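**Q** I'd like to go over a predicted model; first the sequence, then the structure.
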Amino acid sequence: MDDPPEWFSAKRYGYGTALPISWQGWLVTAAYFIVVLGTAYFLARRPMILLSIIAPATILYLVIASRTTKGGMRWRWGGDPD
């Protein structure tokens, strides 16, 4: 069975991901920030359009991050992060 890709590390405490650990994770993170900052800059006076672009981009980023986190996204109490 194929192992899922590991682009992000897991947080040591709490739920979620930490920093990217591969170039693919950094690329996805950079693309997300470019979309968010570019949209905010060019559509600052149009909040509904701004929201309609940033919300799906955030959801897509979170889905990608959750599927590519080393050890999966789950609650962690410390110790070994995977």
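**A** Yep, it's here.
**Q** rest of the way, CA atoms for contacts and neighbours
**A** OK.
**Q** residues in contact with Arg74?
**A** 14-16 (Cα atoms under 8 Å, 6 or more residues apart in numbering).
**Q** let's bring in a second one:
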Amino acid sequence: MNRRGSKPGTANPVPDGAWFAPKRFGMGAGLPIAWQGWAMMALHVAAILGAARLLHGHQPAQAIAIVLVGLAPLPLYAAKTRGGWRWRWGRRD
């Protein structure tokens, strides 16, 4: 076990399996705390940019695709946020 509480060489160094820290105020995910979170966020941004580029010039289809690609992974973000998504008022959990 290392100082973070996980076994050395494991895929996720965060012991509870979370990829994102919760926001301190409000609802949602904060910054990634594991490499999987950074990878997911990079893929999400790439998918949005790819949809925008692929459908360039087709305004209604482009807008719909960007919204759908933008919203599709939100349940995974919520599932992989430490403590889930709920309203927070700044107190430590």
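**A** Perfect, I can see it now. This structure is a prediction, so every number in the text was calculated from the model and none was measured.
**Q** picking that back up, got a winner among the contacts of Arg74 of the first structure for most neighbours?
**A** Each of the contacts of Arg74 of the first structure was scored by neighbours using other Cα atoms under 10 Å; the highest score is Gly16's, at 19 neighbours.
**Q** To which residue of the second structure is it aligned?
**A** The equivalent of Gly16 of the first structure in the second structure is Gly28 (alignment by TM-score structural alignment).
**Q** sorry, back to before: restricted to strands, list the contacts of Arg74 of the first structure.
**A** Of the positions in these, Gly14 sit in strands, assigned by DSSP state E.
**Q** For the nearest residue to the match of Gly16 of the first structure once chain neighbours are set aside, the count of nearby residues, please.
**A** Of all residues not flanking Gly28 of the second structure in the chain, Trp85 sits nearest, at 5.2 Å (Cα to Cα, 6 or more residues apart in numbering). A count of neighbours around Trp85 of the second structure, defined by other Cα under 10 Å, yields 18.
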